[in-house]
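Let's see this in three dimensions:
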Amino acid sequence: MSTELAKHEISPEAKKQQRKKALKESLTGYAIISPWLIGFLVLIVGPMIASLYLSFTDYDMLSAAGWVGFENYTKILTSDPRFIQSVKVTLVFVFISTPLKLIFALLLAMLFNTGRKGTGLFTTIYYIPSIIGGSVAIAVVWRQMFGRNGAVNGLMEAIGLPTMNWIGNPDTALSVLILLIIWQFGSPMIIFLAGLRQIPTELYEAASVDGANRFTQFLKITLPMLTPVIFFNLVMQTIGGFMTFTQAYLITGGGPLDATLFYAVYLYEVAFTYLRMGYASAMAWIILVLIGVITFILFKTSKYWVHYESEGGR
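As a prediction, this is how the structure comes out:
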């Protein structure tokens, strides 16, 4: 027995060679990811730490930062009516635009999942708004379309309907931005389409044999099987909605009467118009916590409606 153990025992020299090999592999791996790692530390972690420190200071970019403790947070949460308005506008925007965007994306994904000839081309065409929708050019075009003398009013006038100032009216300005965001449905549509193509066709065939119509198949097969994809799209689009900036800043500038004062627009205004960097940093951390809480709630409630095949449903 001792002779057999001696044969299988690794010599100190062999152990040393194994350690050298493992170290070499580790260093090679770190070298490969070093560009990303350096970028992550310098461009993400570093600025986050700096903004956290600045959120406890009075800093205007022109003089040294002075420590004020929780004063910025106290002012934001207790004595800043525009902060409250920006939160309200952003929440209304997110809770209206996100479900509508996902519903529209799902309907088109189901339409393109028929496998008919040419659906690939139409899928690509309908994906284009997601690529260019957040650009400055599209924001400018949208502002012109819904302006006083824009294409929308021109069309309404041509068919005998009364025209209106869509962007200058506090009651309709936010709707214009919501419509623009819904138009950028391509990204969730592609993800829905991928999820639909993973559903076994045998399930639909069996349901048809049992006499289930299309609507019943959608409720009993498509939706339950698609809930993980719906959940993913819901989380991503919700987070993206809170970060919306370009469209509101260029189309309405937060107006009229702060009707489209998105949180990101107000944060930008505080930071780069009034140069209150400490105050803006505190606002940035507050929205981070708010997004984190909402995302946490989505994850906690997902166990009641998201079904995973590997777990046999939850």
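
From now on I want contacts and neighbour counts done on CA atoms only, so please keep to that.
Fine.

quick one: buried residues of the particular helix or strand that has residue 77 in it?
Assessed by DSSP states H and E, residue 77 sits inside helix 71-79. Neighbour-count burial for helix 71-79, with 16 or more other Cα atoms under 10 Å as criterion, is recorded at 72, 73, 76.

can I assume the second one is in contact with residue 281?
No - contact between residue 73 and residue 281 fails when scored by Cα atoms under 8 Å: they sit 9.7 Å apart.

Next SSE downstream of the helix holding residue 77?
Beyond helix 71-79 toward the C-terminal end (DSSP H and E), the next one is helix 81-112.

roughly how far is that next one from the heart of the chain?
Relative to its chain's centre, helix 81-112 lies at 11 Å (Cα atoms, centre = their mean, to the nearest Å).

Contacts for the helix or strand following that helix next, please.
Toward the C-terminus, helix 81-112 is succeeded by helix 119-132 as the next helix or strand (DSSP H and E). The contact list for helix 119-132 (Cα atoms under 8 Å, 6 or more residues apart in numbering) reads 112, 113, 138, 183, 184, 185, 186, 187, 189, 190.

farthest-separated two in those residues?
The two members of these with the most space between them (Cα to Cα) are 113 and 138, at 28.6 Å.

ok, which stretches of the stretch 101-250 of the chain are helices?
Under the criterion DSSP state H, counting those that start in this stretch, helices of the stretch 101-250 of the chain are mapped to 119-132, 136-145, 151-158, 173-183, 186-196, 201-209, 214-217, 223-242, 246-251.

Can you tell me which of those is nearest to residue 14?
Here helix 223-242 is closest among the helices of the stretch 101-250 of the chain (Cα to Cα), at 48.2 Å.

and the angle for the closest one with helix 173-183?
With axes from the mean of the first three to the mean of the last three Cα atoms, to 10 degrees applied, the angle from helix 223-242 to helix 173-183 works out at 130 degrees.

I'd like to know which elements helix 223-242 is packed against.
Here helix 223-242 touches helix 81-112, helix 186-196, helix 277-301, going by 3 or more Cα pairs under 8 Å, 6 or more residues apart in numbering; DSSP states H and E.

Taking helix 119-132 as reference, get the angle to the first one.
Computed by the same axes, to 10 degrees, the angle separating helix 81-112 from helix 119-132 equals 170 degrees.

run this one through as well so I can compare:
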Amino acid sequence: MRHRLRHTLTVASFMAPATVGIVVFFVYPLVSAVYFSFTKFDLLTVPEWVGLRNYRHMFEDAFLATAVRNTLWFVAFMVPARMLGGLASALLLTKLRRAGGWYRTIFYLPALAPPVAATLAFVYLLKPGVGPVNSALSHLGMSPPLWFNSPDWSKPSLVLLALWGCGDMMVLYLAALLDAPTAQLEAATMDGANAWQRFRHVTMPHIRPVVVFTAVIGVITTLQYFAQAAVAASAASGQATTGAGISSTFGYPEGSTFTYPLWLYVVGFRYGALGYANALAVVLFVVAFGVSLLLLRRTVNPETAS
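Take a look at the predicted model:
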């Protein structure tokens, strides 16, 4: 009994730092957010319990509806684009026989660029009239789009920015592809399987866990899409962010880049409605958690999902 108690205390002492970190930085903030989501709270006065009023208000919030549509658009297009871009880059690198290390570095470097700096660079490159990309397209006789200044092209422009920085996913796919079973690939080749058949029936089942991981991480990250959308709107409109950290041009042009986290931020820090902001944060957490579970269930165990 004494030995078992000593063993339990030893294990608990090793787990204590991680346990304390999880409780302080995850469990407590989550429980607090759930509690404040049922209150009227502005950080200056005592929270007032209002029940489900904050959640009911979401169905009447026109700005929230726009933010949800834009965020779902990014999830539908940005996540697959980043996954396909990372996988295509990784497949290309596996075929290189010389200078593979240099090309890996070149492909991965954009992922290291700070989001704000990368967004500002893209806004300049795609700037109508004076941007290098539009100047080149004009010289080729093409009619260049307005990119970040057009509500039809602003979201595709942000997808291009995300695709440019897909080196983080490329590294994951490359590690999985390099670990693919060569014996099975050689056997499939001897049996007459072409490149697509080898990829579909041998390589893809092997890298499936990495595909699931990148899909889950991509969805969670895109549901929290904030910095690039905010910086692109402010830079493209030509108006800087205010001293309070809130720009009057969030969503420029015409609300096309107004995402769910941007509205959450505006509600909490411009209007001071922290109770409603906490309700928005709780809904975002529940949606991200539910989508992650759905992806894991349908992708890892497709037979049980059916």
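
What is the burial count for the aligned partner of residue 62 of the second structure in the first structure?
Residue correspondence to the first structure (TM-score structural alignment): residue 62 of the second structure is matched to residue 81. Residue 81 of the first structure: 11 surrounding residues under other Cα atoms under 10 Å.

distance of residue 81 of the first structure from residue 43 of the first structure?
Noted for residue 81 of the first structure: a distance of 32 Å to residue 43 of the first structure, by Cα to Cα, to the nearest Å.

do residue 153 of the first structure as well
Distance from residue 153 of the first structure to residue 43 of the first structure, by Cα to Cα: 45 Å.

So for the two, which residue has more residues nearby?
Just comparing residue 153 of the first structure and residue 43: by other Cα under 10 Å the higher neighbour count belongs to residue 153, 19 against 11.

Quick one: residues contacting that one.
146, 147, 163, 164.

Counterpart of it over in the second structure?
Using TM-score structural alignment, residue 153 of the first structure pairs with residue 134 in the second structure.

What of residue 97 of the first structure?
Looks like residue 97 of the first structure aligns to residue 78 there (TM-score structural alignment).

So its match versus residue 47 of the second structure, what's the distance?
Between residue 78 of the second structure and residue 47 of the second structure the distance is 38 Å, computed by Cα to Cα.

do the same with residue 1 of the second structure
Look at residue 1 of the second structure and residue 47 of the second structure: by Cα to Cα, they are 48 Å apart.

residues near whatever residue of the second structure lines up with residue 126 of the first structure, how many?
Using TM-score structural alignment, the partner of residue 126 of the first structure in the second structure is residue 107. Residue 107 of the second structure: 21 surrounding residues under other Cα under 10 Å.

With residue 281 of the second structure instead?
Per other Cα under 10 Å, the neighbour tally for residue 281 of the second structure reads 20.

And for the one 10 residues further on?
Here the neighbour count serves as a burial measure; for residue 291 of the second structure (other Cα under 10 Å) it reads 15.

Could you find the counterpart of it in the first structure?
Residue correspondence to the first structure (TM-score structural alignment): residue 291 of the second structure is matched to residue 294.

Now the helix or strand where residue 270 of the first structure lies: buried residues?
Assessed by DSSP H and E, residue 270 of the first structure sits inside helix 263-272. Across helix 263-272 of the first structure, burial judged by 16+ other Cα under 10 Å covers 263, 264, 265, 266, 267, 268, 269, 270, 271.

what about the spatially most central residue of the first structure, distance to residue 97 of the first structure?
Using Cα atoms, centre = their mean, the residue of the first structure that lies closest to the mean C-alpha position is residue 240, 2.4 Å off. To residue 97 of the first structure, residue 240 of the first structure is 11 Å away according to Cα to Cα.

Please pull up the equivalent of residue 169 of the second structure in the first structure.
Using TM-score structural alignment, residue 169 of the second structure sits opposite residue 188 in the first structure.

Wait, that match touches residue 102, no?
Yes - between residue 188 of the first structure and residue 102 there is a contact at 6.8 Å, judged by Cα under 8 Å.

Mutual contacts of the two, please.
Joint contacts of residue 188 of the first structure and residue 102 (Cα under 8 Å, 6+ apart) are residue 233.

Give me the more crowded residue out of these two.
Neighbour comparison, residue 188 of the first structure and residue 102: the larger count goes to residue 188, with 26 against 22 (by other Cα under 10 Å).

For the more buried one, give me its contacts.
Counting by Cα under 8 Å, 6+ apart, residue 188 of the first structure has contacts 102, 105, 106, 233.

quick one: which of these is nearest residue 61 of the first structure?
Comparing the contacts of residue 188 of the first structure against residue 61 of the first structure with Cα to Cα places residue 233 closest, at 38.5 Å.

In the second structure, point me to whatever sits opposite that closest one in the alignment.
So, by TM-score structural alignment, residue 233 of the first structure is matched to residue 214.

go on, residue 249 of the first structure?
Under the alignment (TM-score structural alignment), residue 249 of the first structure pairs with residue 230 in the second structure.

Wait, that match touches residue 253, no?
No - between residue 230 of the second structure and residue 253 there is no contact under Cα under 8 Å: 11.4 Å.

who's more crowded, these two?
Shown here are residue 230 of the second structure and residue 253; by other Cα under 10 Å, residue 230 has more neighbours (24 against 21).

neighbours around the residue mapped onto residue 27 of the second structure from the first structure, how many?
Alignment note (TM-score structural alignment): residue 27 of the second structure maps to residue 45 of the first structure. Number of residues near residue 45 of the first structure (other Cα under 10 Å) recorded here: 13.
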